[in-house]
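*Asks:* 3D model of this:
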Amino acid sequence: MTDAARFEAASSIAAVERDTGLPKDTLRVWERRYGFPAPARDANGERLYPPEQVEKLRLIRRLIDHGRRPAGIVGASSEELSRMLEDCLCAGEGAAAARDDSLLQLVRLHRSLELNAALRQALMKQGLQRFVADTVAPLATAVGEAWMRGEVDVPEEHLFTEQVQNVLRSAISAHAVAGARPRVLLTTFPEEEHILGLLMAEAMLVPEGASCLSLGTRTPLADIRTAAVEGGFDIVGLSFSIAYPARQAIDGLLELRASLPPAVGIWAGGAAVRDKHKRLPGIRVVGDLDDTLVALQEWRAAHA
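*Replies:* Just a heads-up that it's a prediction; the model follows:
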């Protein structure tokens, strides 16, 4: 970032007070006593705080809320503060941050490091499958509802998705087993760009011994067919968000079903196809995350 861009992105002391909850007088005292924060000055001599300092102040405030003294943490780096916060959460001091409303608040306030720490703590406590069902899925619903109310904008939604993806991908990699069955190919149709549904499904399946490969999002139907057949996959799993047109999802699924060998199963999940099983013969409509495990049991019973 150039100096000019950094200057434009800087926050006034009033904005920092609103954002972090740290009083202006406290910020001035810390500046004199600890040398941090170290704001720039505008043409009128008013303090301007760059984004990285504001993010660090957010972490400091959270740690103070957990009982840490300013003298022991103000001089630490953002990375060190993030680790301290994660330690607090692991010790049970941040149990409230694991609640859906608290996590949503972290999304709203762009507190990415704290959100990441809270998600990882919830994962440690719940295990991968329950973390997906009891934390990620409700939080995704809450973020979506906040979007509809105009309380969350594109940057906040991207922050949420990025942090959840990072946590899920790391956890999935730790559970993956090569050569397991069934072999599941995961993707979305060309106009569907939401990947979180795929990751949640994969996180439910991999601990059960399924072998999953994700093509990512927006894959043409012909490419899905080619990958499924040439790759020897048992199942093609597709996710449809609430924004995807139901009629388009149904037409695409029926076209894909007609193009695939009968031995290759198709699982479809997400809000756009929920309760559409009567209109999708030959396709397993997955109602929710727990139903993913039911579908897996059905497949294994049929292929014992």
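*Asks:* CA atoms for contacts and neighbours, from now on please.
*Replies:* Will do.
*Asks:* run a quick neighbour tally on residue 173.
*Replies:* 11 (other Cα atoms under 10 Å).
*Asks:* secondary structure element for residue 241, which one?
*Replies:* Using DSSP states H and E, residue 241 falls within no helix or strand.
*Asks:* for it, the count of nearby residues, please.
*Replies:* When neighbours are defined as other Cα under 10 Å, residue 241 has 19 of them.
*Asks:* residue 278 now?
*Replies:* That count, for residue 278 with other Cα under 10 Å as the rule, works out to 9.
*Asks:* and it, that's in a helix?
*Replies:* Yes: residue state for residue 278 (DSSP: H, G, I helix; E, B strand; the rest coil) corresponds to a helix.
*Asks:* now do it against residue 209, distance only.
*Replies:* With distances taken as Cα to Cα, to the nearest Å, residue 278 is found 30 Å from residue 209.
*Asks:* now do residue 143
*Replies:* The span separating residue 143 from residue 209 equals 31 Å under the rule Cα to Cα.
*Asks:* please identify which of those two sits among more neighbours.
*Replies:* Just comparing residue 143 and residue 209: by other Cα under 10 Å the higher neighbour count belongs to residue 143, 26 against 17.
*Asks:* packing partners of the host helix or strand of that one?
*Replies:* When elements are defined using DSSP H and E, residue 143 is found to belong to helix 137-148. The elements that helix 137-148 packs onto, with contact taken as 3 or more Cα pairs under 8 Å, 6 or more residues apart in numbering; DSSP states H and E, are helix 100-108.
*Asks:* make it 10 Å
*Replies:* Under the contact criterion of 3 or more Cα pairs under 10 Å, 6 or more residues apart in numbering; DSSP states H and E, helix 137-148 touches helix 100-108, helix 154-175, helix 196-205.
*Asks:* would you do the same for the sequence below? I want to compare the two.
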Amino acid sequence: MNKHRIHRVAKLTGLSKDVIRVWERRYSLVKPSRSANRYREYSDEDVSLFRFLKEELDRGQTIGGLAMEGRDSLLQRMRASSIPKQQELAPHSSLLDELISRLDPLDKSRFELQLNAAIAVIPFEEAVQRVLLPLQRRVGELWHEGQVNIAVEHYVTKIIQQKLFAVINQLPANEFGPRVVIACPTGEYHEIGAQAVTYLAASRGCHVYYLGPNLPLTDLETLCDRVHPDLILLSLTESKSNEEADHLLHELRTLSQRWHVAVGGKGACAMEHLLENTGIELLDDLGALHNRLANLASTRQRAFH
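*Replies:* Next up, the predicted model:
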């Protein structure tokens, strides 16, 4: 999870440094850590909360009234209403071009320095949507076109996975959040998308079980019997024959009779016509995923009130 000094927070949120300090001191909604040099350091979650507070003020709320809700309540509302703006989903094209240029020939030091520098100055969720996932897609396409060696594709994939898991491991476990099981079914080995979804769900307060690639759905069902998920999210990236699609849908229908099941990825979008009237949700882009997670958080919040 990134740490941001106050001048960067001001730039990311549109709030002045004076306002940030006053809100921090007077209302205690944000408690930044201190660096070795005693500089204030704010988390990605702090930045998101400041943005949410500013949006609420623009809607006519007062900072005093918002502060009375408390940080935890505000974070819940923030996550429930967190729908990404379309421009935030746009890939950072110029940066991607520069990163790709470092791969042939492979310049490991400059590639990693530039990637690390780019994602260190923006909230990690924005880095996922604008840099990491688009980079993975671009490199995958270049490999399919024969312009990038498979070893280089594996190298980039592992770098992205390391960054995702490093941040996921820093997120606090929310024992009482909606239970979400995320996996790639049998024959699905590309797990970057599922890992990114794991981060997005965990960052919104979900209690996530990430099960990885190539998981037989019978074993998934066994686990779900024990954890009773509020939602099962499956990543389908591979195109399937009619026979394979029919077999998968049969298994998914069995799951969907007991739990809410949603699918995403290129392979899922290719099966859109087959999913009609099955009770299986299609999350065909990040916007749809955000909406589904927001609805899930909102439903759980209402259940506790």
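*Asks:* any idea what the TM-score comes out to?
*Replies:* These two chains, once laid on top of each other, score a TM-score of 0.62 by TM-score structural alignment, normalised by the length of the first structure; 208 aligned residues with a Cα RMSD of 2.5 Å.
*Asks:* would you agree residue 131 of the second structure is in contact with residue 100?
*Replies:* No: between residue 131 of the second structure and residue 100 there is no contact under Cα atoms under 10 Å: 11.7 Å.
*Asks:* pick the most deeply packed of the helices and strands packed on helix 137-148 of the first structure.
*Replies:* helix 196-205 (a mean of 24; mean count of other Cα atoms under 10 Å).
*Asks:* how far apart are that one and its match in the second structure?
*Replies:* After superposition onto the second structure, helix 196-205 of the first structure sits on average 1.2 Å from its aligned residues (mean Cα distance after the TM-score superposition for the first structure).
*Asks:* so that helix matches what in the second structure?
*Replies:* Under TM-score structural alignment, the match for helix 196-205 of the first structure in the second structure covers residues 192-201.
*Asks:* next one: stretch 8-26 of the first structure
*Replies:* Under TM-score structural alignment, stretch 8-26 of the first structure corresponds to no residues of the second structure.
*Asks:* measure that stretch end to end?
*Replies:* Distance between the two ends of stretch 8-26 of the first structure: 24 Å, counting by Cα to Cα.
*Asks:* got JSON lines for the helices and strands packed on helix 137-148 of the first structure, with distance to residue 125 of the first structure too?
*Replies:* Supplementary listing: these in JSON lines, determined by distance: least, Cα to Cα, whole Å:
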{"stretch": "helix 100-108", "distance to residue 125 of the first structure": "15"}
{"stretch": "helix 154-175", "distance to residue 125 of the first structure": "13"}
{"stretch": "helix 196-205", "distance to residue 125 of the first structure": "16"}
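*Asks:* and the gap between residue 261 of the first structure and residue 248 of the first structure?
*Replies:* Counting by Cα to Cα, the gap from residue 261 of the first structure to residue 248 of the first structure is 22 Å.
*Asks:* please apply the same query to residue 143 of the first structure.
*Replies:* Separation of residue 143 of the first structure from residue 248 of the first structure (Cα to Cα) stands at 25 Å.
*Asks:* same deal with residue 121 of the first structure?
*Replies:* Counting by Cα to Cα - residue 121 of the first structure and residue 248 of the first structure are separated by 39 Å.
*Asks:* of those two, which one has the most company?
*Replies:* Here residue 121 of the first structure and residue 248 are set side by side on neighbour count (other Cα under 10 Å), and the busier one is residue 121, at 24 against 12.
*Asks:* thinking again about what came up before, quick one, which of the helices and strands packed on helix 137-148 of the first structure gets closest to residue 27 of the first structure.
*Replies:* Each of these has some distance to residue 27 of the first structure by Cα to Cα; the shortest is helix 100-108, at 21.7 Å.
*Asks:* which elements pack onto the closest one?
*Replies:* helix 112-126, helix 137-148, helix 154-175.
*Asks:* which of those sits closest to residue 298 of the first structure?
*Replies:* Minimum separation from residue 298 of the first structure across these (Cα to Cα) falls at helix 154-175, 21.8 Å.
*Asks:* the closest one: average distance to aligned residues in the second structure?
*Replies:* In the superposition against the second structure, helix 154-175 of the first structure averages 0.8 Å from its aligned positions (mean Cα distance after the TM-score superposition for the first structure).
*Asks:* tell me which residue of the first structure matches up with residue 281 of the second structure.
*Replies:* Taking TM-score structural alignment, the alignment pairs residue 281 of the second structure with residue 284 from the first structure.
*Asks:* pretty sure that match sits against residue 264.
*Replies:* No: with contact defined as Cα under 10 Å, residue 284 of the first structure and residue 264 do not form a contacting pair (11.4 Å).
*Asks:* what do the two both touch?
*Replies:* Where contact means Cα atoms under 10 Å, 6 or more residues apart in numbering, no residue is in contact with each of residue 284 of the first structure and residue 264.
*Asks:* name the nearest residue to the residue nearest to the spatial centre of the second structure, sequence neighbours excluded.
*Replies:* Closest residue to the average C-alpha location of the second structure: residue 200 at 2.5 Å, with Cα atoms, centre = their mean. Nearest residue to residue 200 of the second structure, sequence neighbours excluded (Cα to Cα, 6 or more residues apart in numbering): residue 125, at 7.4 Å.
*Asks:* so the corresponding residue of the first structure for that neighbour is in which element?
*Replies:* Counting by TM-score structural alignment, residue 125 of the second structure corresponds to residue 129 in the first structure. Secondary-structure element containing residue 129 of the first structure, defined by DSSP H and E: helix 128-131.
*Asks:* which residues sit against that helix?
*Replies:* Surrounding helix 128-131 of the first structure, the residues in contact under the criterion Cα under 10 Å, 6+ apart are 119-125, 135-137, 167-168, 171-172, 175, 200-208, 289-290.
*Asks:* right, and residue 21 of the second structure touches residue 9 too?
*Replies:* No: with contact defined as Cα under 10 Å, residue 21 of the second structure does not reach residue 9; the gap is 11.0 Å.
*Asks:* who's more crowded, the two?
*Replies:* For residue 21 of the second structure against residue 9, the residue with the higher neighbour count under other Cα under 10 Å is residue 9, and the figures read 27 against 13.
*Asks:* the more buried one matches what in the first structure?
*Replies:* Alignment note (TM-score structural alignment): residue 9 of the second structure has no counterpart in the first structure.
*Asks:* residue 9 of the second structure belongs to a helix?
*Replies:* Yes: the assignment for residue 9 of the second structure (three-state DSSP) places it in a helix.
*Asks:* what sits against it?
*Replies:* By Cα under 10 Å, 6+ apart, the contact list for residue 9 of the second structure reads 3, 15-17, 20, 41-44, 46-48, 50-51, 121-123.
*Asks:* all strands for the stretch 151-300 of the first structure, in order.
*Replies:* 183-187, 211-214, 235-239, 265-269, 284-286 (DSSP state E, counting those that start in this stretch).
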